[in-house]
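Trainee: for reference, the sequence and a predicted model appear below.
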Amino acid sequence: MTGISIRSANIDDAQMIADFHVKVWRHTYQDLAPTEAYAVLNEQHRGKQWKEKLSANDNSQIVLIAEIDGRTVGIGAAGGSSESIFDGRGEIKFLYVDPDFKRRGIGRALLAQLAIHLRKMHYQAAALSVVKGNEPAMAFYEALNGRPAGEYIDPGPVWRSQNIVFVWDDVASLIS
């Protein structure tokens, strides 16, 4: 895709990322998430989370922002595994693309950069989780040769969603 740039996020991006995260999250999960999750997982809540994530001194984690003409059109994050079901694979923790910019290569570009980071951190394989029922995301990961490798319930305090784990046994397959 022409015109896309991807950069590392910093603490000054925290609230912008939170606002973007909430916007895309609400669009994506409008028919899947319970209404109480919408009330709690707002811009203020996400802002606090992203400030904590971006201020942590953890070189194993990366947060990326995809932009077109200065407009945020995607975010992604990766690092060490947060759940045992990932079986020691590097984890793609977040991948969100603005619905108005889908099918333009932004998700693929972010995934490739996240995979490069995971490889630098010596992960040979990658994994992520998708909320059950998020068919567009599952189709996207399957098109990139991700394979389902199990299910778990997210322990989140607000919405204990049922998730499907997708894996790539060779993280390099996401870099192209």
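Mentor: Good, I have the coordinates.
Trainee: C-alpha from now on. contacts and neighbour counts both.
Mentor: Will do.
Trainee: buried residues, the helix or strand where His21 lies. List them.
Mentor: For His21, the element it lies in under DSSP states H and E is helix 14-28. Going by neighbour count (16 or more other C-alpha atoms under 10 Å), the buried part of helix 14-28 is 14-15, 17-26, 28.
Trainee: with adjacent residues omitted, what lies nearest to Met121?
Mentor: Ser60 (6.5 Å; C-alpha to C-alpha, 6 or more residues apart in numbering).
Trainee: that neighbour: neighbour count?
Mentor: Ser60 has 13 neighbours, counted by other C-alpha atoms under 10 Å.
Trainee: look at it and give its secondary structure.
Mentor: At Ser60 the chain is in coil, as set by DSSP: H, G, I helix; E, B strand; the rest coil.
Trainee: what about the nearest residue to Thr28 once chain neighbours are set aside, neighbour count?
Mentor: Leaving aside its sequence neighbours, Thr28 sits nearest to Asn134 (C-alpha to C-alpha, 6+ apart; 7.6 Å). When neighbours are defined as other C-alpha under 10 Å, Asn134 has 15 of them.
Trainee: mind listing residues that contact stretch 19-37?
Mentor: 38, 41-43, 46-47, 72, 75, 96-99, 133-134, 158-159, 161 (C-alpha atoms under 8 Å, 6 or more residues apart in numbering).
Trainee: would JSON lines of the buried residues of helix 14-28 with distance to Arg147 be doable?
Mentor: What follows is the buried residues of helix 14-28, written out as JSON lines (distance: C-alpha to C-alpha, whole Å):
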{"residue": "Ala14", "distance to Arg147": "32"}
{"residue": "Gln15", "distance to Arg147": "33"}
{"residue": "Ile17", "distance to Arg147": "29"}
{"residue": "Ala18", "distance to Arg147": "29"}
{"residue": "Asp19", "distance to Arg147": "31"}
{"residue": "Phe20", "distance to Arg147": "28"}
{"residue": "His21", "distance to Arg147": "25"}
{"residue": "Val22", "distance to Arg147": "27"}
{"residue": "Lys23", "distance to Arg147": "28"}
{"residue": "Val24", "distance to Arg147": "24"}
{"residue": "Trp25", "distance to Arg147": "23"}
{"residue": "Arg26", "distance to Arg147": "26"}
{"residue": "Thr28", "distance to Arg147": "21"}
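Trainee: second structure follows, compare the two:
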Amino acid sequence: MTHIREMSLDDCDRVAAIRIGGWRAAYRGLMPGPYLDALSVTEDARRHRARLTEGDGTALNLVAERSGEIVGWGCHGPYRGDTGTPGAELYALYVAPDHYGEGIGHALLTESVRRCAAAGHERMFLWVLKGNTGARRFYERSGFRADGAEEPFEAGGVEVPEVRYVRPLP
């Protein structure tokens, strides 16, 4: 059974390990290897702690637990793009690589969608690497559709294309 709850400061180290592990597993071949290898769990955990303690509260971090172990993390909040585009945005969704395919990402996404709809948002956006076909299929199965917007993400001096997805909220 997967339990979804809000992230605490005590969760930052595990969330950072999941995020960095997720980047290395999902983005190998899509981003420069030296860039991925240089990612630091310690530095990422520090950034998570800073965002939780110094942030304005608009971003909501959720963790997924199984048998008391954190196995996934997601973060959502107001859409950060064009201010004339109202809606929510899924900023991040990562599952520990050894727990892929267990429904954890789906549980996190479902809870983020539920909370954004309950907050009155009419749609939800997300950005995904264009070449990350597995993630794109996952989001498409969850009702998201590419809307034609693309932006480059800079990783280690290389521009990696991202595509924007959107779905209406219930």
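Mentor: The structure has been received and is ready for your questions. Only a predicted model underlies this, so the values are computations on that prediction, with no experimental measurement involved.
Trainee: TM-score of the superposition?
Mentor: Once the chains are laid over each other, their TM-score by TM-score structural alignment, normalised by the length of structure 2 reads 0.88; 169 aligned residues with a C-alpha RMSD of 2.2 Å.
Trainee: can you tell me which residue in structure 2 aligns to the residue nearest to Met121 of structure 1?
Mentor: Aligned by TM-score structural alignment, Ser60 of structure 1 pairs with Thr58 of structure 2.
Trainee: just the strands in structure 1 please.
Mentor: For structure 1, strands defined by DSSP state E occupy the ranges 4-8, 62-68, 71-79, 90-97, 126-131, 147-153, 162-168.
Trainee: got those as CSV, with distance to Lys51 of structure 1 columns?
Mentor: Shown next, in CSV, are those (distance: least, C-alpha to C-alpha, whole Å):
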stretch, distance to Lys51 of structure 1
strand 4-8, 14
strand 62-68, 12
strand 71-79, 14
strand 90-97, 15
strand 126-131, 22
strand 147-153, 25
strand 162-168, 25
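Trainee: mind putting those strands into CSV with distance to Leu32 of structure 1 and mean neighbour count?
Mentor: Below are those laid out as CSV (distance: least, C-alpha to C-alpha, whole Å; neighbours: other C-alpha atoms under 10 Å):
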stretch, distance to Leu32 of structure 1, mean neighbour count
strand 4-8, 29, 16
strand 62-68, 25, 21
strand 71-79, 21, 22
strand 90-97, 16, 23
strand 126-131, 8, 24
strand 147-153, 14, 15
strand 162-168, 10, 21
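Trainee: quick check: the gap between the spatially most central residue of structure 2 and Trp73 of structure 2.
Mentor: Centroid-nearest residue in structure 2: Ala92, 1.3 Å away (criterion: C-alpha atoms, centre = their mean). Distance from Ala92 of structure 2 to Trp73 of structure 2, counting by C-alpha to C-alpha, to the nearest Å: 8 Å.
Trainee: my read: Asp170 of structure 1 touches Ala126, true?
Mentor: Yes. Proximity of Asp170 of structure 1 to Ala126 meets the contact threshold set by C-alpha atoms under 8 Å, at 7.3 Å.
Trainee: who's in contact with the aligned residue in structure 2 for Tyr96 of structure 1?
Mentor: For Tyr96 of structure 1, the aligned position in structure 2 is Tyr94, judged by TM-score structural alignment. Neighbouring residues of Tyr94 of structure 2 by C-alpha under 8 Å, 6+ apart: 18-19, 22, 72-74, 105.
Trainee: tell me which of those residues persist in structure 1.
Mentor: Checked against structure 1 using both residues aligned by TM-score structural alignment, their matches' C-alpha atoms under 8 Å, those keep these contacts: 19, 22, 72-74, 105.
Trainee: quick one: the helix holding His21 of structure 1 aligns where in structure 2?
Mentor: Going by TM-score structural alignment: helix 14-28 of structure 1 matches residues 12-26.
Trainee: that stretch vs structure 1, average offset?
Mentor: If you overlay the two and look at stretch 12-26 of structure 2, the average distance to its match in structure 1 is 1.2 Å (mean C-alpha distance after the TM-score superposition for structure 1).
Trainee: any idea how far that stretch is from the chain center?
Mentor: With C-alpha atoms, centre = their mean, to the nearest Å as the basis, stretch 12-26 of structure 2 stands 11 Å off its chain's centre.
Trainee: then stretch 124-133 of structure 2?
Mentor: The chain centroid and the centroid of stretch 124-133 of structure 2 are separated by 10 Å under C-alpha atoms, centre = their mean.
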